[in-house]
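*Asks:* Next come a sequence and a model predicted from it.
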Amino acid sequence: MRLSSTLRGSAFITLLLSYLAVFLLPLALGSILYTKTSNIMVENANRANLAMLEQLRQVMDIKLKDVEQISQQIAFNSRLQWLMSNADTAESSDAYKFVEFVSEHMSRYQNASDYIRDYYVYLGANDTVLLPSSKTTADTLFHRLYRPIGSDFNTWRSGLIDHPHYQDYIPVTYETPNSKLDTITFVQTLPLGELSALRGALVFLLDMNKVRSMLTPIEFAYQSSVFILDRENRLLVGNKDDALLWNQHQLASLKSGVPYEYEDQGVDKMLLHTVSERNGWNYVLVMPKDVYLEKVHTLKNWMMTLLLICLAGGGAAIVFWLHRNYTPLRDVVRVLQKEKPGRAALPANEYEFIRETIRMTIHEERELRHILSRQTPVIQASFLSRFVRGHVDVSRMTDESLRFMDIRLISESFAVILIDIADFSGFSNDQSERQWALVRFIISNVGNDLIRERAWGYSVELDQNRVALLINFYKERCAEASLVLDGIADGLMQVIEQRFKTYITIAIGDMHEGMERVGESYFEALSALDYKMYRDHSAIIRYREIAAADRHYYYPIETEMQLINFTKSGDVENVDKLIGNLFHAHFTQRRITPEMGRSLFNNMVSTLWKIINPMDPFYSEVFGEQFEPLKDLSACSTVDEMKVKIREWFLALCHYLNVSRTRNSRQLSERIAQYIEQHYGDEMLSLTIIAEQFELTPQYLSALFKKQMGLNLTDYVTRVRIDEAKKLMKDKKLTFMQIANKVGYASDIGFIRVFKKYEGTTPGKYRESL
């Protein structure tokens, strides 16, 4: 009886614990669910408020980006660069250039952004201010238009140019003729990037009311406060009292996007902020905690009510089921005790240990498979890269190893296609590694889709600008392998060019039998890829088409001597014809290999140097000081570009030799001088016009005239005009504008500037001395 009572007590406790476990399990799950749900709702509230702040930040970043882009367009304007460089030397006659810059360049940005209230360029050399519609002085701007409150004139002006500003945003309140104007003032030092020799500044006045108009709906809808601080924690927009909390609670050290809870005058509040990566501005949202977590509090009340109901109902259910189920169990125990009286205790539960061991084993196996599955793409890519190049010992490849790398091969027939990425600027101007990876990813995916439509295979990324396609043919389609390869290449070219605006060159190797010969197809495609120098950037090159290319070129010494003699004699027609025949014979009638092609080009450059070296005049007179023909040829990507270069060099040398050997060079120079004296009043007269008149190139004409006359042709034209102007100045009735028109200048301003440069004085002072 004592043993039976022990068993009954144990069974009772076990059942009680089981029912309690069953009862407590939903409560525990409910608690967990409540915690998770509460956390999710808090996170949702955080995400919603953060998204609202991020939207505000993105809008502001876009508006500020527009301002910065406009500032760069103005700062890099060539006319502004000239005005800054000549501001300290400009005369009153140059004033129209400032007005012209205002009307043609400054005014075009007036409606570029609704956030820009006004903008101007300040030139420190002459204290000039260029507004979108007028030119004024710094003193007028400060005292009559925009006067910063709390700053005097000198402090304001020195703040613009005494130290450099790079896209600085400063909160400033201006006193205008009608009212006060709150702004965020953008200041950019000119010239852009200069740290010491500061010549001026570009200033934009951003309308603070536009920014406030975005914040007001948010504050009204959520009973909150929103404010913006710059990177130096200066308040740009918002409530000053709330902004003070930023420093009082040392909130600037908080992580962006993480809410912060604090108490303000007995009211619990939540603060959330985000930082702009573009300019370091802080966007801060302050909201009462009750409003911030309103839905969370509602959920908590409901959960507490349900918990009390569950406790009452669950307790009653446990008492009922424990009494009902324990009675039969007690009877069974009594019967078992009578049948097996020697059993003194219940057996230990070894199954629990076994179950736990099995669970841990399954968990460890799952973790191992997960780790291997994450490494499979990397292992696969590494293997395929070596396999395509022929660097894999195929004798050690097994079906199990291929399955491990998730690779399936359907036959022993393989071919390789290489894709060389030439230009994706039409798809994206970003040349970062991330963008290169995106382009390779696109080509690989498109290539995989096209392969699987006709055969089997994989795409492999080889280099930054190169992707390989490994094609494994079905046995029944090996006879039409060429059609399959052409279909894949044509489809890939069409999709990548038309949809993604990317220019590629595709090289196709032949099909080979056996895994050990995959490398042969790869090197065939690699050889075909070299022939892109004969094609445009966008081309499909098949190895079977170029396999029969000649391995030599024809450029005997007789041909070279003909080219030398024709060039030295200035026979332009025969030189052009001979070069054209050489290129036609090697690149049109037949195709030589790229290596032989470059060797032919180098030999022709060597011929050019043989002509140049014994020449008495220096070759720099013909080709310039930086003449490097081999470097220029290596920069050419196609044969046609190389042909144009070589033809230009030889024909330019012919023209120069023709002009140099002309016996009447002196008479020609005198005729040119006479032509200038007869047409100096033509404002279109220039080196190019004179060269066309005498059927010479401008370079040759300039060199010939300077050699014969000892003076640059342009300087000679200017000297003739100035001398004639000095004669006309004796007539006091003629204005400077009339004199300028008579001697070939479109305006008196250009005439005055040139006269002062050559005579050292202005026309007005020169006329007074007559």
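*Replies:* Noted; the coordinates are in hand.

*Asks:* only C-alpha atoms for contact and neighbour calcs from this point on.
*Replies:* Fine.

*Asks:* ok but Leu529 is inside a helix, no?
*Replies:* Yes - counting by DSSP: H, G, I helix; E, B strand; the rest coil, Leu529 is found in a helix.

*Asks:* so it touches Ala539, yeah?
*Replies:* No - using CA atoms under 8 Å, Leu529 is not in contact with Ala539, being 9.8 Å away.

*Asks:* Tell me which of the two has more neighbours.
*Replies:* More crowded of Leu529 and Ala539, by other CA atoms under 10 Å: Leu529, with 25 against 19.

*Asks:* here comes the other one, which I'd like you to weigh against the first:
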Amino acid sequence: MNSSMSITGRETVLLKWLSNTEKELISRRSLFVKLLFSYLTILLIPVVVGSLLYQRVENKMIGNAARSNFALLDQIRLVVDNRMQEVERLTLQIAMNSRLQVLLSSDSEESTESRAAFYDFIRDLDRSRMSSSFIDDFYVYLNNSQTIISPIRKAKASLFFEHVQNSPDPGYPALMKQTLSEYHRHLYLHSIPLGSGTTQKKVLTYVQSLPLGQKTSFKGSLVIQIDEQQVKDLARQINWASEGHLYVLNPQGELIMTTSDSTGDLERLIGKLNDQTGYHSEMADGEMTMLSYTTSESNGLRYVSAVPRSVVMAGVDEIKTWAVMLLAVCLIAGTIACYSMAYRNYSPIRDMVEAIRKGRRSTGLRVSNEIDFIKSTLLDSMQEENDLRDTLSRQEPAIRANFLSRLFRGQVDPSAVTGESIDFMGVRFLAEAFGVILIDIENGSRFAKEGSEPEWILVQFVVSNICKELMPGDGYTVELDLQRLAVLMSVSKPDPADPGGLSENGRLRSFAERLKATLDHYQIQTTMAFGGVHCGMEQTGRAYAEALAALDYRITMGQGTIIGYEEIGGMEQRIYHYPLETETQMINMAKSGDFPGIDKLLDQIYAINFVNSRITPEVGKCLFFDMTGTLLKLQNVFSGSGKKLTGGDPVKSVLGCTTAEEMFQKTREWYESFCSAVNEERPDHGEKLFQRIKDYVDANCTDSNFGLASMAEELGLTQQYLSVFFKKYGDQNLKDYIMAVRLRAAKRMLASSEFTITQVAKAIGYANDIGFIRVFKKNEGITPGRYREIVAENGGKQG
């Protein structure tokens, strides 16, 4: 019982192992199977080739064995033929005996001559008896007397066959009588047993009719008996005799002798042999037998050897057995090796796939095997890398601009910048000296008509491309602001062999002049400034600071100029002209609304500070801080009266300008606005004109020909000015005022039932009641008819 349980447990473990193995094989899918089948294919190639080669070798060995067997059989034939020649010699010797000729020709045995011939012939036969050991016995049969003459006796044929040569075969006498009564030439009869008991033996009987060559008139026969055992002894000398058998057939195809005890199927197969010589295999008595046969040319006997194929092919079969065993061992070992190699080579791929799966999000793609999975992963990774490179290449200008911008501001450590990072950003310089040119775009109306951000970006793009085209050497354009660009140029040292050549700063100015001329051609107004040329990347910040300082002098030198850092070294004026008396005078003029006087003072201040002398940008900014403060003081005075100046913040407006000329222009505009506001506060012509317009509308709005054009013509004003003026003074559109006056008149008429709606419409200036009803309902929310009903319900009181 324990043994049964143990077997059941082992079967369960085996089934689990097979299940796990199957799952593992399924999980490996086709790649492992492909590897395994690939190795098995490689293994089977030499196996198949070796099998084909072995097949040819086996066929050769079988042929060699058959030929060897045939050679042995032929050797037997030669030996037997040699012994059979003794029979033929004896036949010739006896046939030529003169005494035999007498006996054959004699008609009577009783004559003296016949008797003498008998005795002499018997003595001759007795002498010939000892000539060959191969011949067991022989005798001569005389037809005329039916007498048998042997070496030792003379007897009648019947007596001889029944008593002298008695045979266990009862048909032997009749067979012999029948045979001797017919003509025969070299006739071999099948082996016949003679004698009895221990003296019994089988003999082969050879019969030759006498005289030789006389087929129709033969007179006797020579019978030679050959001991069958001697032929068998010759066959036993062959190494396969103990297993195989020898068959001898006469020329008539009759079996005359065999070493086998039973013929069976072989006798039937032997009878079908038609060729003189040959060998082939046949199935006989349930066993494959190899037949080899040959025919004697001298006596016509056919020799057939029948040897079991297992005996002939014993060596071949042994080799074949070993070959099959070795092949099986090779296939088993090769299969194990193939599986091991496939598993070993598959393991890294499996680990790689697992690593990829762990580090990669699922894409949902179905792949046929691990190689396709790795391939798709590589393609995806390469695509992602290409996309990343494309993204980086698209971001390269921004990265380069950010790097150069930080480099200008001194936020980059030059020692930390490597060649790889420089190459990655696409920055390359042939010279070690650098210069910085700042470009402020003042006006790009040709490309930025509305001043929107996309239009300014287009202007930047145009300026940047022009810079790249005109730049004599290596350089890069950086967008610092919406309207400001910086150009970083590498400047080579002057050629000592060319004394008239440009200096380093001269090259910067030459490039700036050519660039400005080109931009002016495209109606892009710019102001440029450049600093000095310095060696080393760490000095780039210094060159940028100098260019920035030079650009500040745009406030004094004006827009559209090219300012070099070396030009601003002599501007040492640090005091601006704006005395307290002048400020007080401007405040008083502003309070009185005297703008022409303020305009004259502003021109004087600008001429003294920026034309007759050059103050520094810092001092210029202080001047405008002071003048903006005067504006703030006036704004406070004006705000105290309950009014507000329109136009925004004067501080942001003035200080947002880039040049002194722009700042003065903005300051002039603010003073003009202030004076206008002061003058508008006074009740003068404007109030009278406003009242005149209202009176004209009240008097003429019911006229069907009334309109803005006729009113402007009557008052001597333009339509546009009339509308703007009325809106400014009345806080209401002129059109709305006219409609309100007409609606008031219509309500008065609707309160009375004597006017129809059409009459009311025409009375207030409408051509028909449709337009009147639409306007009335739009403004009052009800139709004129409904309004009349409501008034009537209220007792004639207007709502």
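*Replies:* Cool, got the structure. All figures in this text were calculated on a predicted structure; none of them were measured in a lab.

*Asks:* TM-score of the superposition?
*Replies:* With the length set by TM-score structural alignment, normalised by the length of the first structure, the two chains reach a TM-score of 0.38; 391 aligned residues with a CA RMSD of 6.3 Å.

*Asks:* re earlier: between Leu529 and Ala539 of the first structure, what contacts are shared?
*Replies:* Residues touching both Leu529 of the first structure and Ala539 by CA atoms under 8 Å, 6 or more residues apart in numbering: 505-506.

*Asks:* packing partners for the longest helix seen in the first structure?
*Replies:* If you go by DSSP state H, the first structure has its longest helix at helix 2-75. Identification of packing neighbours for helix 2-75 of the first structure by 3 or more CA pairs under 8 Å, 6 or more residues apart in numbering; DSSP states H and E yields strand 200-207, strand 267-275, strand 282-288, helix 294-339.

*Asks:* go again using 7 Å as the cut-off
*Replies:* helix 294-339 (3 or more CA pairs under 7 Å, 6 or more residues apart in numbering; DSSP states H and E).

*Asks:* tell me what the helix or strand following the helix it packs on is packed against?
*Replies:* Downstream of helix 294-339 of the first structure, the first helix or strand assigned by DSSP states H and E is helix 350-389. The contact analysis (3+ CA pairs under 7 Å, 6+ apart) places helix 350-389 of the first structure against strand 456-463, helix 518-529.

*Asks:* Looking at these, which one is packed in the most?
*Replies:* The highest average neighbour count among those, using mean count of other CA atoms under 10 Å, belongs to helix 518-529 at a mean of 23.

*Asks:* Check which helices and strands the next helix or strand after it sits against.
*Replies:* Using DSSP H and E, the helix or strand that follows helix 518-529 of the first structure in sequence is strand 539-542. The helices and strands touching strand 539-542 of the first structure, judged by 3+ CA pairs under 7 Å, 6+ apart, are strand 503-508, helix 518-529.

*Asks:* contact partners of strand 539-542 of the first structure?
*Replies:* Contacting residues not belonging to strand 539-542 of the first structure are listed as 505-509, 528-529 [CA atoms under 7 Å, 6 or more residues apart in numbering].

*Asks:* List the buried residues for the helix or strand following that strand?
*Replies:* For strand 539-542 of the first structure, the succeeding helix or strand toward the C-terminus, using DSSP H and E, is helix 543-546. Neighbour counts over helix 543-546 of the first structure (16 or more other CA atoms under 10 Å) mark 543, 546 as buried.

*Asks:* State whether Val121 of the first structure is indeed within a strand.
*Replies:* Yes - residue state for Val121 of the first structure (three-state DSSP) corresponds to a strand.

*Asks:* Chain neighbours aside, what residue packs nearest to it?
*Replies:* Leu202 (4.6 Å; CA to CA, 6 or more residues apart in numbering).

*Asks:* how near is the one you found to Phe186 of the first structure?
*Replies:* Leu202 of the first structure sits 8 Å away from Phe186 of the first structure, going by CA to CA, to the nearest Å.

*Asks:* Please apply the same query to Glu261 of the first structure.
*Replies:* Distance from Glu261 of the first structure to Phe186 of the first structure, by CA to CA: 34 Å.

*Asks:* Assumed Leu222 of the second structure was part of a helix.
*Replies:* No - looking at Leu222 of the second structure with three-state DSSP, it is strand, so not inside a helix.

*Asks:* That one is in contact with Leu187, isn't it?
*Replies:* No - assessed by CA atoms under 7 Å, Leu222 of the second structure is found out of contact with Leu187, at 10.4 Å.

*Asks:* any residues in contact with both of those two?
*Replies:* Joint contacts of Leu222 of the second structure and Leu187 (CA under 7 Å, 6+ apart) are 207-208.
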